[in-house]
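Peer 1: dropping the sequence and predicted coords here.
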Amino acid sequence: MSVASPTPRQVGATAQLVDFIGRRDRRAEPATRAALRALTADTVGVAVAGLGTPAALLVRDWVEDQAPSGTGAPSGTAAVWGSASRLGPAAAALVNGTAAHALDWDDAAPSMAMHPAAVLLPTLFALAARRPVTGAELDAAYSVGSAVFRAVSEVLPHAVHYGRGWHNTSTTGRLAATAAGCRLLDLDGDVTAHALGIAASQASGSLANFGTMTKPMHAGLASRDAVMAVGLAHRGFTANPAQLEARGGFLDLFGDHDPRRTAALGERLEHWVTGWVDDYAIKAYPSCFATQRAIDAGLSLREELGAGVDRISRIEVTLEHGGTRPLRDTGPGNGLEAKFSLEYTLAVALLTGNVLLGDFTDEALERPGVAGLMARIELAERPPAEEPGHTVVRLHTGDGRLLVRDVHHSRGDSHRPLSPAELAAKFHQCVGRGPAKASWFDALHAVPDADEPRDLQTLLAGPPAHG
């Protein structure tokens, strides 16, 4: 009787993540550090502007209300970016993450719906309050988190996960930020496995809350929970060390668990650890990423058409399959909801020649001509088999003309990046102008280049208010 050779046991998803996070033999890549320079300055900038939004103000007020009675505001070691306040690392991650996502002007990944920097940087900078860090350590940790974000999203897969209504920034973001934190603090494999298990049990976040204050809080909660997961695991707190692939684990609950995809996880992680530099975008406009290409198309069409939007009879917009998922299917009722209305953002681009922060107030919705133009915009998705990743806008005029724009990369995409001057201009639109703010931008931009360990909290606090 012949005996079949035993089949090698497949390495589980959690073990593949742990092995990837713990590797120390990767060569530093100049491209990742260059991308992180821009993302650091941009994310801090939009967070400082976001601190003034109702969502961030209420979260910060709640955090400060947790201080023992009679002691005033809570104190800690981690900076609330752009302010003199210090909080505990988890609380700071919650506030800064919420603020970074509050204006929907933070980074995005063109390949999949996610906002990596708005979750990863609040986590890493909060954990960096525990000890000085080098630019190389931040670069390695950020790249690990970026890879985990994308590779786990592929394994779910993202289309299934997002299609069920999960906000990937919040769900997979917790795992990615936890992985980044474990790398930054150089935790061993057993501790890292437990940290991932803890984070997986905290995962949540629904697309139904897009257009409300809860949506930006998703990023803050993901950052806070990552800090918590890392801290608890470091102290010996346990979770299932094979949580992701276990029955009833992360992949079962949030995706369509396929062992064949899981088997390729390690390969995808190694791809994305440097490949993420070709898959990030710094938004030019303060609205949902799904609107960005259409806005670019609208601005280009306006140049050809001129300001005579009254000549437009109708506009057809087609997005990739699933491209409308984060967008509103009804008209916006307030400025926050307008960030998720492609019809509104395209109408503003055609009417005004730009899309700015001031276009997302409740009052801006009443601008003459906006509602009428929105009513002439038709939105649709292309079939699944057609090429993803681009938006087509067809503008029909009353005299029979057809003007078409097909946008593959929006302004700010890594394939069409903002210039240094444009990046600085966005930063100053967020934080204000003046010599002190210009110096702050330069210093933030240089954070990934620090050769010696440094304390980042004073830098993140920004110049004094009078500066």
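Peer 2: Sure, I can see it. Numbering: from 1, shown residues only.

Peer 1: going forward, measure contacts and count neighbours with C-alpha atoms only.
Peer 2: Will do.

Peer 1: which residues in the stretch 301-450 of the chain form helices?
Peer 2: Secondary structure of the stretch 301-450 of the chain (DSSP state H, counting those that start in this stretch): helices located at 335-338, 342-352, 370-374, 420-431, 435-445.

Peer 1: okay, now the one to match up with it:
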Amino acid sequence: MTTPATTASDVATAPAATVPGLTRALAARSAALHHADLPPAVRLLARQCLLDWIGVALAGACEPLVHMLAEEAREQGGHAQATVIGHALATSSRQAALINGAASHALDYDDVNMACTGHPSVALIPALLALAETRGASGRDFLTAFVAGYETMCRIGRTSGDAQYARGFHTTATLGTLGSAAACAHLLGLDAEDTATALGIASTMAAGLKCMFGIMCKPLHAGRASADGLHAALLAARGFTSRPDALECPQGLIATHGGTPSLDIALAAPAGGWHLLHNLFKFHAACYGTHAAIEAARQLRAQHQLTPADIAHVQVRVGASSEGVCNIPEPRTGLEAKFSLRHTVAMALAGVDTAGLDAYTDESVGQPEVAALRQRITVELVPECPGLTLSEVIVHTASGTTLRQQHDSGRPASDLQAQQQRLEEKFHRLVDPVLGAAQSARLVTLVAQLEDLSDLSPLAGMLATPASCCAD
């Protein structure tokens, strides 16, 4: 493949490439991954990601924004290639990836990895599921492609994720498009050169703004990333051309979106050798940036048996990066409440279940006890709490006592079996009301057997069941 010539004006306005071969090196790593390379812990975590994704996607399928996207797909029509989960609808693989991706991010209850400052599974799984259903891929191939895309997304994130996020890009949207492309290229069996082309096509599609947090466009980012990554891989498979150095070239993704193209940083092995080992699952149905403060508040309430009447004032100390992410001071809707440190901490101190979806309705935002407590909470941006995962909550009681608690939500679970149990409890809480307890249990079993499936039709068939709340 040929690389388009760079014009004189390009050279005059853009920095020179500093790491020739970054895109190709990442593509080669992704394309070369085999199922035999995956240790048991990585395979278990991949299955846990799929289980968690199914849970949040089925629960999210009932959201108004998902109905709008499904209605649009019905009106546009298309070949029935892949399942739209919970809607008894089959549509084109790209439309299915778009809708399912948005559904799985609609509740902001999906997993996180801080290496890419984003949500990997909602960008990767919808595209892979649609492609695997269309092409008849096995569960083993699906799982391997997921890990390939996950690792690629995080490796690019190490070189540019924080910078992109600071500039105002939603990295689930930008890096998620690249991760989806790498995952789908792997499932299609593309070689390193064509995978680099897919990453190049995905690079020119990558977009998504953090200013959209708290509204329907944020979950749309995940759907778009998944669908665009799938599209990029399919085009590359047909011979569509792109720059094979799109990440590192002048005016390429890193130059325009932010970051430093470093091959050493991108390929450096994380602790344990896999980025997937650092996956963080959500057990509160709100932005991950609120979780450390929620946990600290919950601990203070439990340790000191606090009631709202005991609390005179609360300081929530967080990193500066929380501003513009999860610091909506006066949320007006349930969706905005998920991005409000003041509101979620008030919920935790008032004893409201922050894991329950019914706690984030538009009506619940105005609940008198929580709203009154929210007025006594201030958020302070401090250098002592870098990033989004470390917070300190200080409660000043009516009796004059000062109580402090820190929490770091950035540490992955060390006991994967205990995490499996907790994820299954979360899954049943989300899915039982949608499909019923019996169907939920069957899905848990089917995901556990993923690598034994010759194709994903049994899984797709179960996900096609119309949700009780999605009677379209």
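Peer 2: Received, thanks. These figures come from a predicted structure and were not determined experimentally.

Peer 1: quick one on the thing from earlier: could you redo the helices of the stretch 301-450 of structure 1 as CSV and give each row distance to A67 of structure 1 and mean neighbour count?
Peer 2: Rendered in CSV, the data for these read as follows (distance: least, C-alpha to C-alpha, whole Å; neighbours: other C-alpha atoms under 10 Å):
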stretch, distance to A67 of structure 1, mean neighbour count
helix 335-338, 30, 21
helix 342-352, 41, 25
helix 370-374, 46, 18
helix 420-431, 28, 17
helix 435-445, 30, 17
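
Peer 1: what residues are up against the residue mapped onto L22 of structure 2 from structure 1?
Peer 2: Correspondence of L22 of structure 2 to structure 1, assessed by TM-score structural alignment: A13. By C-alpha atoms under 8 Å, 6 or more residues apart in numbering, the residues touching A13 of structure 1 are 242, 244-245, 262-263, 265.

Peer 1: now swap in T172 of structure 2 and tell me
Peer 2: Residues in contact with T172 of structure 2, defined by C-alpha under 8 Å, 6+ apart, are 116-120, 123, 221-222, 225.

Peer 1: which of those lies closest to R155 of structure 2?
Peer 2: C116 (7.6 Å; C-alpha to C-alpha).

Peer 1: count residues in the vicinity of the closest one, would you?
Peer 2: Here the number of neighbours of C116 of structure 2 (other C-alpha atoms under 10 Å) works out to 28.

Peer 1: is it in a helix, a strand, or coil?
Peer 2: Secondary structure for C116 of structure 2, judged by DSSP: H, G, I helix; E, B strand; the rest coil, is coil.

Peer 1: what distance do you get for it to A163 of structure 2?
Peer 2: Plainly put, C116 of structure 2 is 10 Å away from A163 of structure 2 if you go by C-alpha to C-alpha, to the nearest Å.

Peer 1: equivalent analysis for A398 of structure 2, please.
Peer 2: Here the criterion is C-alpha to C-alpha. By it, A398 of structure 2 lies 42 Å from A163 of structure 2.

Peer 1: the two: who's more crowded?
Peer 2: Each of A398 of structure 2 and A163 had its neighbours counted (other C-alpha under 10 Å), and the higher figure belongs to A163 (19 against 13).

Peer 1: got the contact list for the aligned residue in structure 1 for that one?
Peer 2: Aligned counterpart of A163 of structure 2 in structure 1: V160 (TM-score structural alignment). The contact partners of V160 of structure 1, taken as C-alpha under 8 Å, 6+ apart, are 255-256.

Peer 1: how about I282 of structure 1?
Peer 2: Remark: with contacts taken as C-alpha under 8 Å, 6+ apart, I282 of structure 1 is in contact with 39, 42, 106-108, 412-414, 417-418.
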